[in-house]
Structure formats: structure tokens, C-alpha cells
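1. Dropping the sequence and predicted coords here.
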Amino acid sequence: MSRTLVIGDIHGAHKALEQVFDRAAVTTNDKIIFLGDYVDGWSESPEVIDFLIKIKDSYNCIFILGNHDELLLEWFKKGIPNQEWLNHGGKLTSEVYSSIPKGKLQLHTQFLENLQNHYLDESNRLFLHAGFTSHHGVSREHYTRMLYWDRTLWETALALDENIDTDHPHYPKRFTVYNEIYIGHTPVTRIGETTPINKANIWNVDTGAAFKGPLTVIDADTKEYWQSDPVHLLYPNESGRN
């Protein structure tokens, strides 16, 4: 039976990625949607990209662009690191990539260049890294970078009165465009959680793998989920982005 599996922010945690693939018993029959931020945090960002490149032809994968992925790609192309990127996990990533052969760098650059800004499935479920601001949805978003930088979608969902009906004039119009919206980007550890959190029709699958949380895979149909060990336990000699 085919499943639609959604994987939250990985942030260089290759060991955690292998764990959740095993624990979710992922097969080539599944559709696997990665929500972005494959790099920055732990020391195995190149290994994560290698893993994704390896499976992309044999598995049914959708790879979404995250803001950290964009920053890494920018560094690959310009050779000048963004200071914000260095301060938020990019320093370690730049160090581990310094010993990567040129041929592999080209493959990783190509992979990052081909990432999608979003994915909309046949059930009108939207998958993207961060959010959007347009009341009409992603097709009318004027600033494409918002799709992998915006936090207001999730912040609005957290602040929303749960008793307001969808037809209420104060209900956020952008929430009504899609049946469900799956995001990462803003870790739920900020609200003291380590499992996928649902607010309104939005599912946040970033369970803090860049910090002390686990990496998560969720079945978009059944809402069953699988998690790695807390990632910092898999990298005991590293601090991640803590």
C-alpha cells in the first residue's frame, strides 16, 4: 500500500535520517516528501545530500527547498559566506565541505538547484518549507523567498482562536485555500513540543532535529508518525545549533 510520508527538517543529521527510514519502514511504493533544510546543525550535511541523491531515482521523492539549503547553494556559487548562515549552522557545514572533492560538490550543487519551492498533491494538500502570505495561496505569492523564510503562517495558526469557524470574517483567508498545509522551518520545540503539531489545517513537522529534538516522518493520510532518537544523542561530541 502506498503512503504519503512527510519528513521534517534534517539539518545534517544523517544518522537520524537513516533511523527514521528504518523505523517508518519506507519502501519504494511510498511517496516521500522532504520539507527542506537538509543541512546545517550537525556534521553530516554532505552525507545527508549523498543519501538523498542516492534514493531519488529509486524512490518516489519530492524535495522541497529550505532556507538553509538556499544559503548553502549561495555559498557554493559565490564563494562568499553569508554571516547569518555562518551563525546558524553554516560554519560547521562550510568546514566539512572544505574537504569534499570537486566532482561531488558539483553533484550537490545540481541537487540544490533542482529543489522545488512547494508541492501540491491531488488532495489539495500543500507541502512547503515555511509559509506564504498571499490570501490566494502560493501561486500568487509575490516574494518567492517567503515560501522558505516566512514564519507568519505558523505564528498565525498558533494565535488563532480555535472556536472561530472557517467562514468567520476574522478567519485567515490563506488557511482556506488548501485542505491541509505541511511545513517545517519553525521548530515546535519553541512551544515545548517534540512531536508533529496540528493547528487549524496546518501540520508542523519540524520537531527540532537541529537542536535536541528528534527527526520526524509523518504519514499524511493516517497521521501516524515515527521519530529518530533525540538527535543530540546520536552526535554526543557535537553541539548542533544549541
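-> In hand now; what should we look at?

2. drop to CA atoms for contacts and neighbour counts, all remaining ones
-> Noted.

3. which residues touch H136?
-> Taking C-alpha atoms under 8 Å, 6 or more residues apart in numbering, we find H136 in contact with K173, R174, V177.

4. Between these, which sits nearest V39?
-> R174 (29.1 Å; C-alpha to C-alpha).

5. Helix, strand, or coil at the residue lying closest to the closest one once chain neighbours are set aside?
-> Closest residue in space to R174, ignoring its immediate chain neighbours: H135 at 4.3 Å, by C-alpha to C-alpha, 6 or more residues apart in numbering. At H135, secondary structure determined by DSSP: H, G, I helix; E, B strand; the rest coil is coil.

6. For H135, grab the count of nearby residues.
-> Neighbourhood size, H135 [other C-alpha atoms under 10 Å]: 14.

7. Closest to L73 out of the contacts of H136?
-> Using C-alpha to C-alpha, R174 comes nearest to L73 of the contacts of H136, at 29.7 Å.

8. how far away is that closest one from L160?
-> 13 Å (C-alpha to C-alpha, to the nearest Å).

9. I10 too?
-> 28 Å.

10. residues touching T189, list them.
-> By C-alpha under 8 Å, 6+ apart, the residues touching T189 are T207, G208, G213.

11. can you rerun that using 6 Å?
-> Counting by C-alpha atoms under 6 Å, 6 or more residues apart in numbering, T189 touches G208.

12. State the distance from it to V205.
-> For T189, the distance to V205 - C-alpha to C-alpha - is 11 Å.

13. and what of K31?
-> According to C-alpha to C-alpha, K31 stands 16 Å off from V205.

14. who's more crowded, the two?
-> Taking other C-alpha under 10 Å, K31 and V205 do not tie; V205 has more neighbours (29 against 18).

15. mind listing what the more buried one touches?
-> Contacts for V205 (C-alpha under 6 Å, 6+ apart) come out as G8, G184, P196.

16. quick check, nearest of the residues you listed to G240?
-> Distance to G240 across the contacts of V205 (C-alpha to C-alpha) is lowest for G8, with 16.3 Å.

17. Against that first model, consider the following:
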Amino acid sequence: MRTLVIGDIHGGLHALHQIMERAKVTTEDTLIFLGDYVDGWSQSPQVIDYLIELNIKNNCVFIRGNHDELLLHWLKDSKDNLLWYKHGGEATVNAYETVNLETKQRHVEFLQSLENFYLDDQNRLFIHAGFTNMNGVDFEYFPKLFYWDRTLWETALALDKNMKPGNLFYPKRLTLYNEIYIGHTPVSRIGKTTPVQMACIWNVDTGAAFKGPLTIMDVDTKEFWQSEPLDLLYSNEKGRN
């Protein structure tokens, strides 16, 4: 029985199928999805359908991503958001043109059910983006930061590698949990295409929204499996810039 964490999918159903096959996922595995199931590639509705069905067979944890929240607002309120369109939303809006009302309602229910974070019994935190409260997620005043914050990852990147926990200047946020698993900020920004560890943080967003692969990782062994780069799987699409 494994605990597997999955990075940002961004509408890439082909990639999701690949990592499930390559990791040889079974119904005995617990699957923790870090959010951003939609926006970018053309199969966002199909990704949500797949996850809903997967949850029937597997023990799944679905974390809320910022793109998932943006889609929920659009499905419920039909509000135009030009900034969202430019960052993957346009592909999603186009994909929903052929989706019936019953399916849209099922997707709304799924999106509303997403978790802001998950803390397991080994004090490992799974969250889409981060948090800012110095005492941890249970004390966060602004829940939207769970799926929008980038300062947690930026702090870990900037940390002096010689500084150890216990140092007066060591960031308190990086001492609260044994490990923190995030997505949201692609590691391609620092020239990587595989999961990156900084301090206690593992970033599993390997750039599937752009030209990177999708990743699934065993949180106990740190073994991981990846899809082909998404721009190759969707070579007839422009994707996100």
C-alpha cells in the first residue's frame, strides 16, 4: 500500500493516464492530488470525469488549486475573467461547450468538495500553494492563500543551505511539518523537470501546464514516474505561454 502524490494536471488527461500506468497504480494505493486539475490543455472536463470515477475505486484526496476555484466561479456564476482566459481558462471554456448541464452540475459538486489542505498522521502537509501564518495552516486568516501563496516556496528557495532548524533566523513556517508537498509554482522556473526538495518542501509541479511532464511520486520512497512532456502529447494545441 503506497501513498502517491500527483502534481498539477492542467487538463492533460493523456498524461494522467500515462503516470497511472507507469506507476502501476492499484486500488490499494492512496492518491493525493495537489490541485489545478484544469486549464491549459483541452481535456479539463474529461480530467474531472476521470477523477470522479477514480474516487469510487481508490482512496483519494483532492486538494483545491487556484485554477479549480476559478473554474468553479465560472461554472456557477458565468462570470467572464479575461486574466483567467489568458492563463489557461480559454481552453477550458472551449472544452465545456460540448458538456451538458447534468455533467456541469456534477463538476460543480466535485469542485466544491475539494480540500484546502491535507495533513496526514505523519505530520506531512499536502497543499496546493502554501500558507503565511507562522503557526501553520490551522491558524491561517486568509484561506485563499492555501491555493495562491508563493512565498512559502520562495522562502525555501532563498534559504541558506547551511542554516539549520533551531537557528534564530530559520523560517518558522519550515519547522512546523515534517514534510510539505506543493504544486502551483512549476519547477521549470528554476530549470528543472523533476520534483525538487528545498528544506522540508517537495515541489511536485513539474510544468505540465507548459512543456513539462506530469509527475506522480511515492511520498515514502521518493520514487517518481512521469508522463511525456505535455506539449508532445498535445502537439496540435498551443497550450499555455
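-> Nice, I can see it. The model shown is predicted, which means the values in this text are computed figures rather than measured ones.

18. Just give the TM-score of the two.
-> Aligned and superposed, the two chains score 0.99 in TM-score terms (TM-score structural alignment, normalised by the length of structure 2); 241 aligned residues with a C-alpha RMSD of 0.5 Å.

19. Out of the contacts of H136 of structure 1, which end up buried?
-> Listed as buried from those are K173, V177; burial here means 16 or more other C-alpha atoms under 10 Å.

20. W154 of structure 1: which of the contacts of H136 of structure 1 is nearest?
-> Comparing the contacts of H136 of structure 1 against W154 of structure 1 with C-alpha to C-alpha places R174 closest, at 11.6 Å.

21. quick one: the closest one is in a helix?
-> Yes. Assignment of R174 of structure 1 by three-state DSSP places it within a helix.

22. Looking at the alignment, what corresponds to it in structure 2?
-> Aligned by TM-score structural alignment, R174 of structure 1 pairs with R173 of structure 2.

23. distance of its match from L159 of structure 2?
-> Separation of R173 of structure 2 from L159 of structure 2 (C-alpha to C-alpha) stands at 12 Å.

24. before we move on, what about N100 of structure 2?
-> Counting by C-alpha to C-alpha, the separation of N100 of structure 2 from L159 of structure 2 is 49 Å.

25. Look at F21 of structure 1 and say how many residues are nearby.
-> Around F21 of structure 1 there are 17 other residues, counting by other C-alpha under 10 Å.

26. V6 of structure 1 reaches D30, doesn't it?
-> No. With contacts counted by C-alpha atoms under 6 Å, V6 of structure 1 stays clear of D30, the gap being 10.3 Å.

27. How many residues are close by V48 of structure 1?
-> Neighbour count of V48 of structure 1, defined by other C-alpha under 10 Å: 22.

28. Then it would be within a helix, right?
-> Yes. Remark: V48 of structure 1 belongs to a helix, assigned using three-state DSSP.

29. Which residue comes closest to it once chain neighbours are left out?
-> H14 (5.0 Å).

30. do you know how far the one you found is from P101 of structure 1?
-> Taking C-alpha to C-alpha, one finds H14 of structure 1 at 19 Å from P101 of structure 1.

31. which of the two has more neighbours?
-> Shown here are H14 of structure 1 and P101; by other C-alpha under 10 Å, H14 has more neighbours (23 against 9).

32. in structure 2, which spans are helices?
-> With DSSP state H as the definition, structure 2 shows helices at residue ranges 13-22, 44-57, 66-77, 82-84, 90-95, 101-112, 151-158, 230-233.

33. Redo these as CSV? Include distance to K164 of structure 2.
-> Compiled in CSV, the helices of structure 2 are given as follows (distance: least, C-alpha to C-alpha, whole Å):
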stretch, distance to K164 of structure 2
helix 13-22, 35
helix 44-57, 40
helix 66-77, 32
helix 82-84, 39
helix 90-95, 44
helix 101-112, 39
helix 151-158, 12
helix 230-233, 37
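
34. Against L65 of structure 1, how distant is the closest residue in space to N60 of structure 1 that isn't next to it in sequence?
-> Setting aside the residues directly before and after it, N60 of structure 1 is nearest to K31 in space (C-alpha to C-alpha, 6+ apart), at 5.0 Å. Distance, K31 of structure 1 to L65 of structure 1, using C-alpha to C-alpha: 17 Å.

35. Likewise for P81 of structure 1?
-> From P81 of structure 1 to L65 of structure 1 the distance is 19 Å (C-alpha to C-alpha).

36. out of those two, which sits in the busier spot?
-> Remark: of P81 of structure 1 and L65, L65 carries more neighbours, 25 against 16, as counted by other C-alpha under 10 Å.

37. which residues does the closest residue to L120 of structure 1 other than its chain neighbours contact?
-> Distances taken as C-alpha to C-alpha, 6+ apart place L126 nearest to L120 of structure 1, at 4.6 Å, with adjacent residues excluded. When contacts are counted by C-alpha under 6 Å, 6+ apart, L126 of structure 1 touches Y119, L120, I181.

38. ok, of the residues you listed, which come out buried?
-> Y119, I181.

39. Right, I'll call it a day here.
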